[in-house]
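**Student:** Attaching a predicted model along with its sequence, questions to come.
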Amino acid sequence: MTTVFVEIPAPAQAAPPAALRDSPLRRILRAAPPYLYLAPGLALLIIWTYRPLVQTAQLSFYSWNLLPTSPMVPAGTDNYEQLLAAPELANAVWYTLAVIAGLLPFTVALPVVVALATRQVNGRAREWYRALIFTPMLVAPVASAAVWQWLLDPGSGAVNRFLGVDVNWLYENVPAQISIIGITGWHLLGFAVLLVSAGLSGINDDYSAAAQLDGASRWQTTRWITLPLLSPTLVFLVLMTVLLGAQWTFPLIDTLTQGGPAAATTHIYYLLWDYGFHSHQAGLGAAAGVIFFTTFGVVALFLIWLSDRISHHDD
């Protein structure tokens, strides 16, 4: 007897009604929650950052003295032409470069030396060391400026007595420039040391142990293993110093020297502030802001591109 199996096809399923299909509105609603979480932050970013940037760019093409009763007069590109022809701009740019170059030892070189020298500090001593070295960062710049003004006094200041010199630190060109850089570096040193220490703690000790087994000295291990693996942290510190170094000095300049003597401590940010709030040339100050923002934006992009090329990562 032969058994014949006959395959009965399953009944075709009817397509779901149009109301149950995945409509575009439902897809949007499913994708919306992450953007709703970001919405408050994006709104504040637009209101407090991008909106002022647009208004500054618009103001740079007008002449206005900041008085509400005074109308804004269209000036075309006169503000930019006047700014680029001003002799004080070149001096401000040169001092800005000097500030950046003078702060790099405090934010890169010295932090590496201090962090490497204190790498073996452990226990409660490590906590005390971190607290003491970070303390200057917590001091308000205006408060520290008052103390430093007393320390740098040419007649009874402790700095002149300690060094055995007679220098008017805040009223001579070069000493005033050195003072601003030195005080700012004192503020930033502890913060940079903590960043470098955090970078060192993220480096696997197996690399150094393997190098020592191969006969490498401590200096060779530091030069060829530790510093290359620390490069992302160092590049970040360089980037922050280049982009923010002049801003960090602003409160000290405004408190101690007011840009003097003879504009020796006037950098680009203080020049911008002087145009806007001392000379009441809002359009000129806005033009300076646009130029500086664009310049530092290009520099930031270049440094980010360069950091991707020279940084070594522990993979």
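**Tutor:** Structure's in. What do you need?

**Student:** When you work out contacts or count neighbours from here on, use the C-alpha atoms and nothing else.
**Tutor:** OK.

**Student:** burial of L89, as a residue count?
**Tutor:** Residues near L89, counting by other CA atoms under 10 Å, number 18.

**Student:** now do A57
**Tutor:** Using other CA under 10 Å, A57 is surrounded by 18 other residues.

**Student:** Touching, it and A288? I think so.
**Tutor:** No: taking contacts as CA atoms under 8 Å, A57 lies outside contact range of A288: 9.9 Å.

**Student:** what residues are shared contacts of the two?
**Tutor:** Counting by CA atoms under 8 Å, 6 or more residues apart in numbering, A57 and A288 have no contacts in common.

**Student:** Neighbours of P34, how many?
**Tutor:** Neighbours around P34, by other CA under 10 Å: 9.

**Student:** now the helix or strand hosting it, how far from the centre of its chain.
**Tutor:** Element membership of P34, judged by DSSP states H and E, is helix 24-45. Put simply, helix 24-45 sits 29 Å off its chain's centre (CA atoms, centre = their mean, to the nearest Å).

**Student:** Could you do stretch 80-98 as well?
**Tutor:** 22 Å.

**Student:** Likewise for stretch 50-60?
**Tutor:** 22 Å.

**Student:** just stretch 34-54 next, same as before
**Tutor:** Relative to the centre of its chain, stretch 34-54 is centred 20 Å away, using CA atoms, centre = their mean.

**Student:** Ok, stretch 103-111 next?
**Tutor:** 14 Å.

**Student:** Touching that stretch from outside, list them.
**Tutor:** With contact meaning CA under 8 Å, 6+ apart, stretch 103-111 is reached by 181-182, 184-186, 188-190, 192-193, 196, 234, 237-238, 241, 245.

**Student:** Specify which member of those is nearest to W150.
**Tutor:** W150 lies nearest to G182 out of the contacts of stretch 103-111, by CA to CA, at 15.3 Å.

**Student:** what helix or strand is the closest one on?
**Tutor:** G182 is part of helix 173-201 when elements are defined by DSSP H and E.

**Student:** how close does the most centrally placed residue in the chain get to A246?
**Tutor:** Most central in the chain under CA atoms, centre = their mean is M240, positioned 3.6 Å from the mean C-alpha point. Distance of M240 to A246, computed by CA to CA, to the nearest Å: 10 Å.

**Student:** Second structure for comparison follows:
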Amino acid sequence: MFVELAAPAALTGAGRTVTAVSQPVAARPALARRLLAAAPPYLYLLPAVACLVLWTYKPLVEAVQLSFYDWNLLPTSPMTYVGFHKYAEVFTQPGLRRATLNTVYYILGLLPFSVALPTVIALVTRRLGGRSRNVYRAIVFLPMLVAPVAAAAVWNWLLDPTGLSNQALGWFGVAPHNWLRTEGTALPAILAITAWSMCGFATLVVSAGLTGISADYGEAAAIDGATGWQILRWVTLPLLRSTLLFLVLMTVLLSGQWTFPLLDSLTQGGPGDSSSNVYYLLWELGFRNFDAGLASAAGIVFFLVFGLIAAALVALADRFSFHDN
């Protein structure tokens, strides 16, 4: 873009007037040059955004579309439009109530192992020396590195009526028990295995949060006469609150996904749906009953419910979190 600057007329020689020729002057860089200069950050984000659109938003849109149709997943079978009938059918499923209650049990049962126990472990290991601290944290984190199906195979052997756990109980005169095939113990067994697996991840997150807290606060409080418990109660934990709320959010949203591989490998949601959850119910509706429309409608309903819960927890985290600036 150019701006023309005209010079005033000047008299020369024998009274002749000569007017200066207007010269174009560049006022600012061309639009293409500005766009080119601003492009690199967006080019770095492009692969992540493309994956997000391809693997998250596109399936979500397709699930919304599919929830209005009756289809059995066969390419040769026609899709029949049924409107909101599948959404009404979701709430009449016989296993919905049990799966929802089990999901709540999983969330509440995992919270001590994703928030309380990792906080204690991180605080205790922080007092250790550099090398021993890293060794202990690696030992705690190690179960997270084991593939869920491989861990399920090992735990299936341990909890078998003839497995190591029942052999150990036999030393104390306790009769063998089928932990994964009994209605009263299947859910606690899945819960315990999941807690064993993800406790190390939560400990690593809490340790990272503690690393971000400056030691100057504790030293200043100690100079003022605060005890170790008072420093923990009034300095460390308030500054760690955002990390703990993040772990609560992760547990609420992901507990169903963490337990799904174990359910599919060990109990198949049984016996009698006693260990199922909403994610396994979705899998059964879609890939065992071959009702893609009903599974999609249920998925959208659960997506909205968990979205509202996530929004409430995020608002809670923004209100009660402390940030070390």
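**Tutor:** Ah, there it is. Note that the coordinates shown come from a computational prediction; the quantities given were computed from them, not determined experimentally.

**Student:** Report the TM-score for the pair.
**Tutor:** Here the superposed chains carry a TM-score of 0.90, computed using TM-score structural alignment, normalised by the length of structure 1; 306 aligned residues with a CA RMSD of 2.3 Å.

**Student:** okay, now D153 of structure 1: neighbour count?
**Tutor:** Using other CA under 10 Å, D153 of structure 1 is surrounded by 17 other residues.

**Student:** contacting residues around it?
**Tutor:** N160, N168, W169.

**Student:** which SS class is the counterpart of it in structure 2?
**Tutor:** In structure 2, the residue matched to D153 of structure 1 (TM-score structural alignment) is D160. When classified by DSSP: H, G, I helix; E, B strand; the rest coil, D160 of structure 2 comes out as coil.

**Student:** Sticking with the counterpart of A117 of structure 1 in structure 2, tell me its helix or strand.
**Tutor:** Residue correspondence to structure 2 (TM-score structural alignment): A117 of structure 1 is matched to V124. Here V124 of structure 2 sits within helix 117-126, counting by DSSP H and E.

**Student:** mean per-residue distance, that helix to structure 1?
**Tutor:** Comparing helix 117-126 of structure 2 with its match in structure 1 after superposition yields a mean distance of 1.1 Å (mean CA distance after the TM-score superposition for structure 1).

**Student:** which residue in structure 1 lines up with T185 of structure 2?
**Tutor:** So, by TM-score structural alignment, T185 of structure 2 is matched to P175.

**Student:** Could you check how far its match is from G190 of structure 1?
**Tutor:** Applying CA to CA, the value for P175 of structure 1 to G190 of structure 1 is 24 Å.

**Student:** the more surrounded of the two?
**Tutor:** Applying other CA under 10 Å to P175 of structure 1 and G190 shows that G190 carries more neighbours, namely 25 against 15.

**Student:** Translate the more buried one into the numbering of structure 2.
**Tutor:** By TM-score structural alignment, G190 of structure 1 lines up with G200.

**Student:** Same check on T266 of structure 1?
**Tutor:** With TM-score structural alignment as the criterion, T266 of structure 1 lines up with S276 in structure 2.

**Student:** Now do the same contact list for that match.
**Tutor:** For S276 of structure 2, the contacting residues are R98, A99, N102, T103, L263, Q268, G269, G270, by CA under 8 Å, 6+ apart.

**Student:** mind putting those in a markdown table, secondary structure and distance to L46 of structure 2 included?
**Tutor:** Converted to a markdown table, the contacts of S276 of structure 2 look like this (DSSP: H, G, I helix; E, B strand; the rest coil; distance: CA to CA, whole Å):
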| residue | secondary structure | distance to L46 of structure 2 |
| --- | --- | --- |
| R98 | helix | 42 |
| A99 | helix | 38 |
| N102 | helix | 39 |
| T103 | helix | 36 |
| L263 | helix | 36 |
| Q268 | coil | 39 |
| G269 | coil | 40 |
| G270 | coil | 43 |
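
**Student:** V193 of structure 1 versus the spatially closest residue to P228 of structure 1 that is not a sequence neighbour, what's the distance?
**Tutor:** Using CA to CA, 6 or more residues apart in numbering and skipping the chain neighbours, the partner closest in space to P228 of structure 1 is H312 (5.8 Å). Note on H312 of structure 1: its distance to V193 of structure 1, by CA to CA, is 20 Å.

**Student:** Of the two, give the one with the bigger neighbour count.
**Tutor:** Applying other CA under 10 Å to H312 of structure 1 and V193 shows that V193 carries more neighbours, namely 25 against 15.

**Student:** Count the residues that sit near D216 of structure 2.
**Tutor:** D216 of structure 2 has 9 nearby residues by other CA under 10 Å.

**Student:** which residue in structure 1 lines up with it?
**Tutor:** Aligned by TM-score structural alignment, D216 of structure 2 pairs with D206 of structure 1.

**Student:** just W258 of structure 2 next, same as before
**Tutor:** Counting by TM-score structural alignment, W258 of structure 2 corresponds to W248 in structure 1.

**Student:** Same question for D324 of structure 2.
**Tutor:** Alignment note (TM-score structural alignment): D324 of structure 2 maps to D314 of structure 1.

**Student:** In contact with that match, which residues?
**Tutor:** I203, L229.

**Student:** helix, strand or coil for it?
**Tutor:** coil.

**Student:** gap between it and L200 of structure 1?
**Tutor:** In this view, D314 of structure 1 and L200 of structure 1 are 12 Å apart by CA to CA.

**Student:** Can you show me the helices along the stretch 1-150 of structure 1?
**Tutor:** 24-45, 51-59, 78-85, 87-104, 110-117, 123-138, 141-151 (DSSP state H, counting those that start in this stretch).

**Student:** Export these as JSON lines, with columns for distance to A12 of structure 1.
**Tutor:** Formatted as JSON lines, the helices of the stretch 1-150 of structure 1 follow (distance: least, CA to CA, whole Å):
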{"stretch": "helix 24-45", "distance to A12 of structure 1": "27"}
{"stretch": "helix 51-59", "distance to A12 of structure 1": "59"}
{"stretch": "helix 78-85", "distance to A12 of structure 1": "74"}
{"stretch": "helix 87-104", "distance to A12 of structure 1": "75"}
{"stretch": "helix 110-117", "distance to A12 of structure 1": "73"}
{"stretch": "helix 123-138", "distance to A12 of structure 1": "73"}
{"stretch": "helix 141-151", "distance to A12 of structure 1": "78"}
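
**Student:** For S217 of structure 1, find the nearest of those.
**Tutor:** Of all the helices of the stretch 1-150 of structure 1, helix 110-117 sits nearest to S217 of structure 1, with 14.9 Å by CA to CA.

**Student:** for the closest one, which positions count as buried?
**Tutor:** L110, P111, V112, V114, A115, L116 (16 or more other CA atoms under 10 Å).

**Student:** now swap in stretch 299-315 of structure 1 and tell me
**Tutor:** For stretch 299-315 of structure 1, by 16+ other CA under 10 Å, it's A300, L303, S307.

**Student:** is it true that the last one touches P232?
**Tutor:** Yes: taking contact to mean CA under 8 Å, the distance of 7.4 Å between S307 of structure 1 and P232 places them in contact.
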